[in-house]
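Participant: sequence and computational prediction follow.
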Amino acid sequence: MPATHALMELLGEVALLLWGVHMVRSGVLRAFGGDLRRLLGRALRNRLAACLAGIGVTLALQSSTATAFMTTSFLGAGLIGLVPALAVMLGANVGTALVAWALSFDITIVYPVLIFAGLVVFRTGTRTRSRNLGRIVIGLGFVLLSLHLLVETIVPTGVSPEAKDLIAALTREPLPVLAAAALIAWAMHSSVAAILVIASLAGTGLVTPFAALVMVLGANLGSALNPLLAAASGERGALRLPVGNIANRIIGCLLVLPLLPVLADHPLLARHDPAWLAVTFHLVFNLALAALFIPALSLQARLLERILPDRPLPEDAGSARYLDPRSLDAPRVALANAAREAFRMADTVEEMLRGSRELLRRDDYRLLDELRRKDDVLDRLHGALKRFLSELGQRELGAEECSRLAQVQTVALNLEHAGDIIDKGVLDLAAKRMRRRLCLTEQQVEEAEAMHDHLLAQLRLAVAVFMGEDLQSALRLVEGKERFRDLERAAAENEFAHPPETGLPAETSGLHLDAVRDLKRIDAHFAAIAHPLLERNNLLRPSRLIRLPRAGKAGQA
């Protein structure tokens, strides 16, 4: 057979194998996924039970790699500990060895029956579970068919004595043979396929029994590479499991490799079929690893945690820093801590304002996404602060402490509302402008920037009012609200004095006025921070309206 033709057949057969395993895995997860996860959840409390669960799940999924991915996801999510996860992997290795041992028998009659029966169940099934059962049976048939074709393609029907001598010379050194078998198992993404090919090579006499046993060890190493490479880019906590799994296999290979010449030439083993010897050795090897390492998993877990410590997590901007529950017994300390958290909210709003001003002139979707995340941070800070103040309000507080608590609540609420307006109003308008490729006129940009600068000054005044009970700053803050009305009026007059022509400029005019409206609402929330202090000093009118005398009283006069 030409080399190119053989390579194309191998690629197709490996693809068929992977597709069959995928069909089995997806069918099992769709039909019994919840049951499998509950089985793992119940069994992971005990390492022996976890090992048995790993065997059962691997037999169901027909893939130790799939079991490894499932267990790694549980470990990464913190649902299970490292010790039971390692026990599951020991069981998964035994499970895949059992699959290889069972498939080493004649399967030429089995796969046509499975494919036909699976198709009938899939086409006639009326329920989702029955159709998934059909998918599983078809997948098993594809797996057996692909394995049969792989063996026929790789293993020649007849080999000359000269070729056997050459192959025997090439496979005399164990380490290169072990490395080559590991690469083959990794490329196939299936230790089952690799073991069955090795068994067929040994059965035809193409490789010696010693070389076959070495190749079995290499296949065990290679099948552990895929979960390791998949987890290499993730968190270290999830990386510990595949590292521990491959470390167990490396230790096993180091212990067994020196004994292989004795085992291969032992009279009792030499009388058996080399193919049967290869698959049986694979099963016994994994059973021995499970028995050896299960008692020492706690020690191994501690070593892995020391070698692969958790990376320091970046500080979560949305988590409260100063809301210490222990300070609730000292209300003044608790209020000071709450005030510090409110200052963090003010800093976040300031960052959002500065960023939204940048979006007036340039298109920056990355900055837009970052600013939207800052609103989520603001919401989380406000939620934590609200819960803290609610619990503090249930304590016995003095009049001054009640007043300060109400002030902190007012500040936090107005800052949170201001952030919502920036997110749902100003940023939505910026996104609309970028999406439609609109450009504000230079005058519109200057007006909007002036309003942003005014709001930043207003925010600083609001912080001064809150921090130091500064009455003059409170008066300036409310007066600044009046000045913003002048800015708003001037912007509206400019728009109507110079009406845009038809086309895109008309859209920019409406967009600009909408932004001005939202900025005015933000200014109102900043000014509201000064209201409690002004009310306590009788410097805030109940209403700006001028009360006219009633008609009846006017007539009597």
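Facilitator: That came through fine. All figures in this text were calculated on a predicted structure; none of them were measured in a lab.

Participant: could you use CA atoms for every contact and neighbour count after this?
Facilitator: Noted.

Participant: who's in contact with the residue lying closest to Val516 once chain neighbours are set aside?
Facilitator: Closest residue to Val516 apart from its sequence neighbours, by Cα to Cα, 6 or more residues apart in numbering: Glu488 at 6.6 Å. By Cα atoms under 8 Å, 6 or more residues apart in numbering, the contact list for Glu488 reads Val516, Arg517, Lys520.

Participant: burial check on the last one, number of neighbours?
Facilitator: Here the neighbour count serves as a burial measure; for Lys520 (other Cα atoms under 10 Å) it reads 19.

Participant: my guess is it contacts Phe484, does it?
Facilitator: Yes. Shown here, Lys520 and Phe484 form a contact pair, counting by Cα atoms under 8 Å, at 7.1 Å.

Participant: quick one: the helices in the stretch 251-400 of the chain, in order.
Facilitator: 260-264, 267-270, 274-293, 297-307, 331-358, 365-393, 399-421 (DSSP state H, counting those that start in this stretch).

Participant: mind checking which of the ones you listed is nearest Leu144?
Facilitator: helix 274-293 (16.0 Å; Cα to Cα).

Participant: next up, a structure to set beside the first:
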Amino acid sequence: MNKWGLLLALMGGLAVFIYGMTQMSSGIQLAADRKLKAILQFMTQNRVAALLAGLITTSIVQSSSATTVMTVGFVNAGLISLKQAIGVIYGANIGTTVTAQLIAFRLETMALPAITVGFVMLFVPKNTKVRAFGQAILGFGLLFLGLNIMTDVLKPLKYSPEFIQWFHKFDCSPNANGVMPIGPTIMCILIGTITTCIIQSSSATVGLTQALCAQGLINFYTAVPIILGDNIGTTITANLAAISANRNAKRAAIAHTLFNVIGTLIMFGLFFLPWWNHQPLFLGFVDWVTPGNVFSEHPENIVRHAANAHSLFNIINAFLFLPFVNLHAKLCMLIIPATREDRETVLEYLEPKLLGSPLIALEQAVKEVTYMIRKGQNSLNDACDLFCDGKENLIERIQEREQLIDRLQHDITEYLIELSRKELEPAESKLIPALIHAVNDAERLGDHAESFIELYNIFKQNDLTLTPSAIHEIREIQRQLNVQLEYLYQTFEKHDVDASNKSIFTGGKIQELIYEFTDNHVHRLDKGECSVKAGVIFLDVLGHLERVSDHIVNIAERAEIILNVIR
């Protein structure tokens, strides 16, 4: 096979490896969505818990890029703080080394059986969990199939003097004092960094490095700097994910970069400190904890040594950084400072990067709808103040808030439609239309509030007045609407179904008050206490408030569907 044929075959094997890893990660994420939620709640406790959360999550999904992108999304959505995110990133870097450890077990013989089992499981009807696990098992098989292809392609190269001479240019073997050469070491770090930036998967480039080691094309001295470069290169994914995110999310991405770059610089320094047997300090330590002598003429257990170098680098780095999380966060804030020009986003809780975790995305959607309802409530209270007290300075505020509510309706609906295209549990699928209906009901609160502006203008142009009794009645319904809304908030914030029933019951009381106040109005007309024109406007106000209550009842009636998923 010529050079181009070898290169294409190697790239093909790498493509199968990466595709398998992606499928395995996606399948596990789908299967473990609720577990990810539990881990997320656990991570809010302290920095050690955050590290463990990152480690466990990445060990589950088999991708530090997935975890760091998810973490950037959580920070952007306000789910976790920058300090918590930094702890998660430390753990994610340790968790990502699980793939290299799996490769060191040499499980290539399991590739085809795993592909067969996973493929069959993909066709199990009406069982999302089984299909998700099938996708993960299929990905596992493809990962080792790709590794096997790469190993077979590289095998003939160890007999090629031309290739051996080329690889020799990057040889990082130390001198007699156990000190590694600076030039080749830096070159190998750069090769690892650039390759991983292109592929966007440190697991893939570490796997390729292990394949080169297995065929004797590179030695352990050369493999470790490449692996360190792989760790720097993997930070590109989080930085790309943070481009359109807020400043705090950008800081989380920078934290990942600083962690790996500073850690690599520390290990780079250790290459020039000899271990007791005249080997570089870090490499000597890896050999000491790993069975077999990797420094012998015929290196023993070199693939496991490479995996352990990857793991130990990240473990040591994490524990070096852990006491300095606050300092790390301050450094990130210094690099990306807050500015007055920071634009406040329309969406408070929704984050596109959470779409890969549907349950968390749905929980955030419920929070966003609740936020939207609160905006509608603020507008209603302003509208009542405008109409009853003549506070004209509130008109502009009501109109601006109505524009915000309209934008929220559009953005939340778009987000939910995008989420509906994901593979969801049946209960999650039912929740999406319920939330879309709730969004539409919430939007109507702002519309009714805006209608008060027109009624107020008619009132003012015709020099009309309301009786103190009529104003008191409007205020009483306003008060009851606020009670009804507070019960609704309790429903979603405290996961309390009883509160939704109280909200519906309060809606019934408001209906009774509307009937009572309408009768009172007729009596006032009979007594000549108010004009017919003012009376018509008063009835319009009651009509708008009644319909507001109806929309709140509509949302409360869907509470059980919503709580079945998020609590």
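Facilitator: Here it is on my side, so go on. Since the model is a prediction, treat every value here as computed from it, not as a measurement.

Participant: ok, back up a step: the residue nearest to Val516 of structure 1 in helix, strand or coil?
Facilitator: Secondary structure, DSSP: H, G, I helix; E, B strand; the rest coil: Glu488 of structure 1 is helix.

Participant: spatially, what comes nearest to Arg304 of structure 2 if we skip its sequence neighbours?
Facilitator: What sits nearest to Arg304 of structure 2 in space, not counting adjacent residues and going by Cα to Cα, 6+ apart, is Ala104, at 5.0 Å.

Participant: so the one you found touches Asn308, yeah?
Facilitator: No. At 9.3 Å, Ala104 of structure 2 and Asn308 do not qualify as touching, with contact defined as Cα under 8 Å.

Participant: need the residues touching each of these two.
Facilitator: With contacts defined as Cα under 8 Å, 6+ apart, no residue is shared by Ala104 of structure 2 and Asn308.

Participant: tell me where the stretch 451-557 of structure 1 has helices.
Facilitator: 471-497, 504-528, 531-536, 551-556.

Participant: nearest approach to Ile307 of structure 1 belongs to which of the ones you listed?
Facilitator: Nearest to Ile307 of structure 1, of those and by Cα to Cα, is helix 504-528 at 51.5 Å.

Participant: in structure 2, what range does that closest one match?
Facilitator: Across structure 2, nothing matches helix 504-528 of structure 1 (TM-score structural alignment).

Participant: give me the buried positions along that helix.
Facilitator: 505, 507-509, 511-513, 515-516, 518-528 (16 or more other Cα atoms under 10 Å).

Participant: figure out how far it is from the centre of its chain.
Facilitator: The chain centroid and the centroid of helix 504-528 of structure 1 are separated by 38 Å, computed with Cα atoms, centre = their mean, to the nearest Å.

Participant: and for stretch 55-63 of structure 2?
Facilitator: The answer for stretch 55-63 of structure 2 is 14 Å, by Cα atoms, centre = their mean.

Participant: contacts for it, please.
Facilitator: For stretch 55-63 of structure 2, using Cα under 8 Å, 6+ apart, the contacting residues are 21, 24-26, 28-29, 36, 39, 64, 66-67, 88, 90-96, 98-99, 203.

Participant: how far away is the residue nearest to Val516 of structure 1 from Ala497 of structure 1?
Facilitator: Distance, Glu488 of structure 1 to Ala497 of structure 1, by Cα to Cα, to the nearest Å: 14 Å.

Participant: and the one helix or strand Leu119 of structure 1 maps to, what does it pack onto?
Facilitator: Using DSSP states H and E, Leu119 of structure 1 falls within helix 110-124. On a contact count with 3 or more Cα pairs under 8 Å, 6 or more residues apart in numbering; DSSP states H and E, helix 110-124 of structure 1 meets helix 128-154.

Participant: relative to helix 110-124, how tilted is the helix it packs on?
Facilitator: Between helix 128-154 of structure 1 and helix 110-124, the angle comes out at 150 degrees (axes from the mean of the first three to the mean of the last three Cα atoms, to 10 degrees).
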